[in-house]
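>>> I need the structure of the sequence given here:
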Amino acid sequence: MADSGKNVIATAGTIAVMHGNVEARPFAWDKLWPGQIPDAPVTAVTVPDNTLTLEGHALHLVEVGHTDTEQTSVVHVPDLGLVVAGDALYNGAHMYLGESAGGGLDAWRQAISTVEALAPRYVVAGHKNEDLDDDATRVIAGTRRYLDDAEASLEQCSSATEFFHTMVDRHPDLPYGRTLLWVGAKTLYALREPGADPVAAAVGSWF
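Have a look, this model is predicted:
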């Protein structure tokens, strides 16, 4: 987000991920989209107490840790009972789980609890079925249920294809995000191979 001084504002954790993505460009993003991404230096800065003021109202940037990637954050607007959740919560869409190996699902659950403790009435998710409302209780419960189903399916399924179809069958009401589900499934099962390279698994899953 940007402040009135035209600065790009982010948390320290998010800025660290930005730098990491710049470093990863030659191995990931430039391979996926060769010649299509312009130079993008990191210019974001932090603000004191991770708080902005907009028209007299406080906007708090809250770091929640690992969700569908590392060092994620949400924006909390207490006066509106609102959390702008980015990818910490999904609303009516399949979820990207490719970075959830090795305890990532439990970390994501903790992030959800952090958001829930803010007591929002509304949650705006980054991945959303536009036909659904933003009721916080429903969005939080749906995200938790999907993670629980994913964990059970990972224990039961022996291949990415089986996992993908199992999750689609468990959530027939989700019309969006099947590409993310498939890419994440391929990554998770590639990482089960002996000596798997995490970067190669993640990048290769997009092709």
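>>> switch to C-alpha atoms for all contacts and neighbour counts from now on
Noted.
>>> just checking, V84 touches S73?
No. If you go by C-alpha atoms under 8 Å, V84 and S73 don't touch, sitting 9.3 Å apart.
>>> ok, I112 - contacts?
Residues near I112 by C-alpha atoms under 8 Å, 6 or more residues apart in numbering: V64, A88, L89, I140, R144.
>>> What segments of this protein are helices?
Assigned by DSSP state H, the helices in the chain fall at 12-24, 29-32, 104-116, 136-156, 160-170, 178-190, 198-204.
>>> Make sure S153 is actually in contact with F163.
Yes. Here S153 reaches F163: they are 6.2 Å apart, a contact under C-alpha under 8 Å.
>>> which of the two has more neighbours?
F163 (23 against 18; other C-alpha atoms under 10 Å).
>>> Tell me how far that one lies from V64.
According to C-alpha to C-alpha, to the nearest Å, F163 and V64 sit 27 Å apart.
>>> Next, the second sequence, to be compared with the first:
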Amino acid sequence: MAALRFAAPSDVTRSWTHPSPPWMQRAGHAVLAGGGVWLVDPPDGDGLDAGIAELDAPVRGVLQLLDRHPRDCAALAERLSVPLHVVPLGSGHGLPFEVVPMWHLPVWKEDALWIAESGTLIVPEALVGAPDFAAPGERVGVHPMRRLLPPSVLKRFAGDVEHLLLGHGDALHGDAARAAVRDALGGSRRRLPRLLAAQLTRAARGRFRG
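Just a heads-up that it's a prediction; the model follows:
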């Protein structure tokens, strides 16, 4: 099993990235909410159980927030004997956080999560931190396929975010998290030409072959 790379912890989160494929930086998260731990879009690997245990609370469930992020959600829910919640979560989910619908289309179903008690915003795909998805110079950017229609619903959280957890790339905390949300949404359309040029260069070099 692959060794996971854990990011710097916070008091309410543990975040990690899977090493394969390296350019994608597939990230999973364990977050505290409502007295329990919730796993979000988790890829499994060495060190996962120990990382979750550091939060010192029972695991209550596994969430798949993007339709194309099955990752190891089902296998972990079965192994840990907890429910699996799959996008779209809907309004009657009974979970201890706010579900923020992003896109519910036949080819793209995505929900974000907002945990007000800790200021934790979890965005599986609309915002990305892996460098190959962002425009040059961006720490976090809007997903390439959403640049022309950025997720403006996230603007209301920008001033209150303490922990920004993404489906691709490292977690950000504090001022860095707030600045990243504002910058990503504010520069989405303006930086699209720069992003497309960079991705064409990467494709020509075979960068996206994993």
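>>> TM-score of the superposition?
The TM-score (TM-score structural alignment, normalised by the length of structure 1) is 0.44; 136 aligned residues with a C-alpha RMSD of 4.7 Å.
>>> Could you dump the helices of structure 1 into JSON lines with distance to A125 of structure 1 added?
Formatted as JSON lines, these follow (distance: least, C-alpha to C-alpha, whole Å):
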{"stretch": "helix 12-24", "distance to A125 of structure 1": "17"}
{"stretch": "helix 29-32", "distance to A125 of structure 1": "24"}
{"stretch": "helix 104-116", "distance to A125 of structure 1": "12"}
{"stretch": "helix 136-156", "distance to A125 of structure 1": "8"}
{"stretch": "helix 160-170", "distance to A125 of structure 1": "20"}
{"stretch": "helix 178-190", "distance to A125 of structure 1": "15"}
{"stretch": "helix 198-204", "distance to A125 of structure 1": "23"}
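>>> Quick one, which of those helices gets closest to T51 of structure 1.
helix 12-24 (12.6 Å; C-alpha to C-alpha).
>>> Counting by contacts, list what the closest one packs against.
If you count contacts as 3 or more C-alpha pairs under 8 Å, 6 or more residues apart in numbering; DSSP states H and E, helix 12-24 of structure 1 packs onto strand 72-77.
>>> Now tell me what touches the strand it packs on from outside.
So strand 72-77 of structure 1 is contacted by 11, 13-14, 57-66, 82-88, 118 (C-alpha under 8 Å, 6+ apart).
>>> Using neighbour counts, trim those residues to the buried set.
11, 13-14, 59-66, 82-88 (16 or more other C-alpha atoms under 10 Å).
>>> wait, V59 of structure 2 sits on A33?
No. With contact defined as C-alpha under 8 Å, V59 of structure 2 does not reach A33; the gap is 10.2 Å.
>>> how deep is T187 of structure 1 tucked in, by neighbour count?
T187 of structure 1 has 26 nearby residues by other C-alpha under 10 Å.
>>> Distance check, it against E155 of structure 1.
T187 of structure 1 is 15 Å from E155 of structure 1, by C-alpha to C-alpha.
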